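Visitor: Sequence and predicted structure are below.
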Amino acid sequence: MSELQLKGKQGKEASYFLGNVTSEQKQQALYKMAAALLSQQEAILKANKLDVEKAVQKGTSKAMLDRLSLNEERIHGMANGLRQVAALSDPVGEVLSMAKRPNGLQIGQQRVPIGVIGIIYEARPNVTCDAAGLCLKAGNAVILRGGSEAFYSNQAIVSVLSQAAASAGLPEHSVQLIEDTSRETALELMKLNEYIDVLIPRGGAGLIEAVVKNATVPVIETGTGNCHIYVDEEYDGDMAANIVINAKTSRPAVCNSAEKLIIHERAAHEFLPIIVQALREKDVEVRGDERALTIVPDLVPAGDEDWKKEYLDFIMAVKIVDDIDEAISHINVHSSHHSEAIVTTNYAHAQRFLQRVNSAAVYVNASTRFTDGEEFGFGAEIGISTQKLHARGPMGLKELTTLKYIIYGDGQIR
């Protein structure tokens, strides 16, 4: 039995126990995990420093270094996320419906844990904490496979979390980390159907494509964020500028940052020069289509490959359109179906955008950066699902459960 098969077997055994622990036990474990993060933050930061130093030597971009880096504030945020998850209602055991059939059978649906969840992710050690907390609260065991760039950070965090969970009476193997970050081990994980019930990739387009292509384990796609902001012909200029700057520059290397700006032609001559200057002051490279270049000639020309690309960097591409329908059509064709926003003072246009844009989260007059489990009231999220089955948008506790039918009878036979 390989190391990965052993972890799978141990995770499966742990999942049988976790599916039947009380809400109070899970809550107590999460509080202990949060406290352990804070008490062991010096060791975690020391491990993270090793990862960051290695990334700097490799020439990693500023934006990606931000994804990788931890500090006391971020560790406190991780601990707070665990506490928030602990305080949420436990979805396990919830009965969604119960109906009586003509034959007297009472048939209902009940939420139950999925079982063992495998997560493959890149560069963000906070995902380790979010994933562990959410999976345990929903009664699942979790097997984590982080990227080599965050190896030491993930190792330290999982050690702290698993020991804290065990001290609260949960199985020793409730949270496991695959320490072999090779491609071969990742491929083996994708085919571990005997032990893993669902696999969730969280990272860039390349990672997600590789998992979808190679996995035999069921997959929920998350993460890729080619997000758009459309500035309508009727708009508030200050609001539009604030939203674009926030969505692009607050954390450009996360999946809910805006990558594309679409502007109605009647707004472009006024708004484009203003927003280009503001973006450049934040060190953003602005690329433009032919129509944008006629208004601001020194933009970097955008090529065909730009419109589907997730930059995860200080880059933004701009397109000028004739009307809202062209904007919606462009978004539906080129978006990764993550998060899109319209800035408008026209109610009818806002409603048209909400109804016709085919993405998981659609905003009116707000930044795409709000597509986040904590911001949505979930405490944290396992990822942002960009597909339609079995979950869509930020995946919280309920999305980490499945349903089973429960049937009450009094001797019925068929």
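Guide: Thanks, I have it. Model, not experiment: these values are computed from the prediction.

Visitor: Please count neighbours and contacts with C-alpha atoms only from this point.
Guide: OK.

Visitor: Now for residue 314, how many residues are close by?
Guide: Using other Cα atoms under 10 Å, residue 314 has 21 other residues around it.

Visitor: Sorry, wrong one. I was asking about residue 357.
Guide: Counted with other Cα under 10 Å, the neighbours of residue 357 add up to 22.

Visitor: next one: residue 297
Guide: So residue 297, with other Cα under 10 Å, has 12 neighbours.

Visitor: so it, which of the three states?
Guide: Put simply, residue 297 is coil when judged by DSSP: H, G, I helix; E, B strand; the rest coil.

Visitor: Next, residue 316: secondary structure please.
Guide: Quick answer, by three-state DSSP: residue 316 is strand.

Visitor: distance of it from residue 98?
Guide: Per Cα to Cα, to the nearest Å, residue 316 is found 51 Å from residue 98.

Visitor: Same check on residue 349?
Guide: Distance, residue 349 to residue 98, by Cα to Cα: 41 Å.

Visitor: Out of the two, name the residue with the larger neighbour count.
Guide: residue 349 (19 against 15).

Visitor: Do I have it right that residue 280 meets residue 286?
Guide: Yes - between residue 280 and residue 286 a contact is recorded at 7.5 Å, counting by Cα atoms under 8 Å.

Visitor: count of neighbours near the closest residue to residue 71 other than its chain neighbours?
Guide: Closest residue in space to residue 71, ignoring its immediate chain neighbours: residue 45 at 6.6 Å, by Cα to Cα, 6 or more residues apart in numbering. For residue 45, the number of neighbouring residues by other Cα under 10 Å comes to 20.

Visitor: list the contacts for residue 45?
Guide: Residue 45 makes contact with 70-72, 153, according to Cα atoms under 8 Å, 6 or more residues apart in numbering.

Visitor: neighbour-wise, which of the residues you listed leads?
Guide: residue 153 (29 neighbours).

Visitor: Show me what the helix or strand where it lies packs onto, helices and strands only.
Guide: Here residue 153 sits within helix 151-167, counting by DSSP states H and E. In this structure, helix 151-167 packs against helix 23-39, helix 41-57, helix 125-137, strand 175-177, with contacts taken as 3 or more Cα pairs under 8 Å, 6 or more residues apart in numbering; DSSP states H and E.

Visitor: this is the other structure I want to compare:
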Amino acid sequence: MIIDDFSASPPPTNPLRRAYAASIQLAKTKGEHRSRTLRSMAEAIRKRQNDILEANTLDLEASRELGVSECVSEWLKLTPERLDTTVQILKRLGELPDPIGRVIGASYQLEQGQTYYQLIPIGVVGLIYEAFPEFGAIAAGLCMKTANSLILLGGSEANYSNQVIADALQSAIEEEGMPIGSLEVFPNEQEAPIQDLVTQDQYINLIIPYGRPHLVHQVVTQSTVPVLRSAMGNCYLYWSATANVDMVRWMIFDSHQSKPDPVNAIEKVLIDPNQKGSSLVRLWNNLREEGFSLKGDELLVKQFPELILAEPSEWSQPYLNKTIAFRGVDSLDEGIAWMNEYSSGHSNCLATESYSESRQFALDVNSALTFINASPRFSRHQNRGDAIFLGMSNQVGYRRGLIGLDSLTTLKYIVQGNPLF
């Protein structure tokens, strides 16, 4: 049964204007209607799984001909398991309580009245992403749950997959009577599609870029729309002299298990000066057995010639593959300072048995997420609570950390007076 009727007036022909018009209508929808739409979106992806996989095969064949990097090819390759995860995420979003309209108490209160905050949608969200065909579906689910309209701009390497997924989702949205324009696909055939999208601040309220650093940097430098910057890779681990090699090995291995994009994978390890050389060799042997490539700074390479020398620029750049670079530092203070300058700033780790080191690290390291004797492994869906995330934000302003439902809402400040007349 359709509760909200948005068919009274024809939608605009421009996709940006359609998305903007839809965002106004979406803000008025009821939570149960959006939840029902999410269930229909999940079912649409499930029903069209074979079509999506066939389209993905075409994308993979084209990408091989174009010489797309191995990293991007892995992100691009869909499997039934990846699509099933997407379906489960959409279903779970449909089960969660409606975040829109939730009331939060305000610290400032009037004597003759009540003040409070209320969660409201952001409006129109633009997602710019490379590869990851299912990523558009997950973003569409998060936006539907938070009553935002979404504009997708995917990479050309995933054109066929992205189009079939978008068609399936748009059909489900239309069948449930949601506003046309709730999900739009921005064409990427024009000369500068990213610039054309990120400068449309009259229609779009937030841009989220997801991909390699150069894509994120391009969006940030060109956008006139507020950007929720995402990041992946270049996460650091400080290996204290008190931590055993088994703990460090587990933290590294587990952090690389996220598929298809190990966002929080440990790629750099800073070594305490008192760490045993035998422990280093043992760890390196274990890593090589698992297919890792190992690099080191100049001093480590002189001591252990089997390591490859890491260039200075590599300490601030992600590898996005099974490569790890090791560097010796003189103290935890130096290690924290190094992380604060060179890491991606979204997830940094400490392996230690010292409480004082734990407290110092937790207070001083400048990262969105801090892990102490714990794996930083990233998961979009942790099968409990409302832990469904799009990615990781490493920026200090706006929303920092995990990009979830809260990141796609904003606050309205409301004053309810009590007039004395």
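Guide: Nice, thanks for sending it over. The shown structure was predicted, so the numbers you read here are calculated from the model rather than taken from an experiment.

Visitor: what's the TM-score here?
Guide: Overlay of the two chains. TM-score (TM-score structural alignment, normalised by the length of structure 1): 0.93; 410 aligned residues with a Cα RMSD of 2.2 Å.

Visitor: related to what we said a few turns ago, if I line the two up, what does the residue nearest to residue 71 of structure 1 land on in structure 2?
Guide: Matched by TM-score structural alignment, residue 45 of structure 1 corresponds to residue 53 in structure 2.

Visitor: Enumerate every residue touching residue 228 of structure 2.
Guide: Residues near residue 228 of structure 2 by Cα under 8 Å, 6+ apart: 206-209, 393, 395, 398-399.

Visitor: Residue 272 of structure 1 now?
Guide: Counting by Cα under 8 Å, 6+ apart, residue 272 of structure 1 touches 263, 292, 295-296.

Visitor: so which of those residues persist in structure 2?
Guide: Counting by both residues aligned by TM-score structural alignment, their matches' Cα atoms under 8 Å, structure 2 reproduces none of the contacts from the contacts of residue 272 of structure 1.

Visitor: Among those residues, name the buried ones.
Guide: 263, 292 (16 or more other Cα atoms under 10 Å).

Visitor: Now distance to residue 322 of structure 1 too, for the contacts of residue 272 of structure 1, in TSV please.
Guide: Output for these, formatted as TSV (distance: Cα to Cα, whole Å):
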residue	distance to residue 322 of structure 1
263	9
292	12
295	15
296	18
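
Visitor: At which residues are the helices of the stretch 201-350 of structure 1 located?
Guide: Secondary structure of the stretch 201-350 of structure 1 (DSSP state H, counting those that start in this stretch): helices located at 205-214, 237-249, 265-281, 290-295, 324-334, 347-356.

Visitor: mean deviation (superposed) between the helix holding residue 153 of structure 1 and structure 2, please.
Guide: In the superposition with structure 2, the average deviation recorded for helix 151-167 of structure 1 is 1.0 Å (mean Cα distance after the TM-score superposition for structure 1).

Visitor: That helix corresponds to what range in structure 2?
Guide: Under TM-score structural alignment, helix 151-167 of structure 1 corresponds to residues 159-175 of structure 2.

Visitor: Pull out the buried residues from that stretch.
Guide: 159-170, 172-173.

Visitor: For residue 162 of structure 1, see how far away the aligned partner of residue 184 of structure 2 in structure 1 is.
Guide: Matched by TM-score structural alignment, residue 184 of structure 2 corresponds to residue 176 in structure 1. Noted for residue 176 of structure 1: a distance of 8 Å to residue 162 of structure 1, by Cα to Cα.

Visitor: so who does the counterpart of residue 354 of structure 1 in structure 2 touch?
Guide: Using TM-score structural alignment, the equivalent of residue 354 of structure 1 in structure 2 is residue 362. Contact partners of residue 362 of structure 2, counting by Cα under 8 Å, 6+ apart, are residue 370.

Visitor: Distance of residue 362 of structure 2 relative to residue 248 of structure 2?
Guide: For residue 362 of structure 2, the distance to residue 248 of structure 2 - Cα to Cα - is 18 Å.

Visitor: Then residue 31 of structure 2?
Guide: Distance from residue 31 of structure 2 to residue 248 of structure 2, by Cα to Cα: 44 Å.

Visitor: ok, now residue 319 of structure 2?
Guide: 19 Å.

Visitor: more crowded one of these two?
Guide: residue 248 (23 against 18).

Visitor: quick one, what contacts the equivalent of residue 223 of structure 1 over in structure 2?
Guide: With the correspondence set by TM-score structural alignment, residue 223 of structure 1 lines up against residue 231 in structure 2. By Cα under 8 Å, 6+ apart, residue 231 of structure 2 lies in contact with 210-213, 216, 263, 344, 346, 391-394.

Visitor: give me that answer again for 6 Å
Guide: Applying Cα atoms under 6 Å, 6 or more residues apart in numbering, we find residue 231 of structure 2 in contact with 392-393.

Visitor: Spatially nearest residue to residue 95 of structure 1, not counting backbone neighbours?
Guide: Per Cα to Cα, 6+ apart, closest to residue 95 of structure 1 is residue 110, 4.3 Å.

Visitor: can you count the residues close to the one you found?
Guide: Number of residues near residue 110 of structure 1 (other Cα under 10 Å) recorded here: 18.

Visitor: quick one: contacts for it?
Guide: For residue 110 of structure 1, the contacting residues are 93-96, 403-404, by Cα under 6 Å, 6+ apart.

Visitor: For it, which three-state class applies?
Guide: Secondary structure for residue 110 of structure 1, judged by three-state DSSP, is strand.

Visitor: Could you check how far it is from residue 381 of structure 1?
Guide: Note on residue 110 of structure 1: its distance to residue 381 of structure 1, by Cα to Cα, is 22 Å.

Visitor: Which residue in structure 2 aligns with residue 240 of structure 1?
Guide: Per TM-score structural alignment, residue 240 of structure 1 is aligned with residue 248.

Visitor: Repeat that for residue 291 of structure 1.
Guide: Using TM-score structural alignment, residue 291 of structure 1 lines up with residue 299 in structure 2.

Visitor: tally of neighbours for the nearest residue to its match once chain neighbours are set aside?
Guide: The spatially closest residue to residue 299 of structure 2, leaving aside those adjacent along the chain, is residue 328, at 7.8 Å (Cα to Cα, 6+ apart). Per other Cα under 10 Å, the neighbour tally for residue 328 of structure 2 reads 21.

Visitor: got it, and residue 321 of structure 1?
Guide: Neighbourhood size, residue 321 of structure 1 [other Cα under 10 Å]: 22.

Visitor: Now do the end-to-end distance for stretch 169-178 of structure 1.
Guide: Terminal-residue distance, stretch 169-178 of structure 1 (Cα to Cα): 23 Å.

Visitor: May I see the buried residues of it?
Guide: For stretch 169-178 of structure 1, by 16+ other Cα under 10 Å, it's 170-178.
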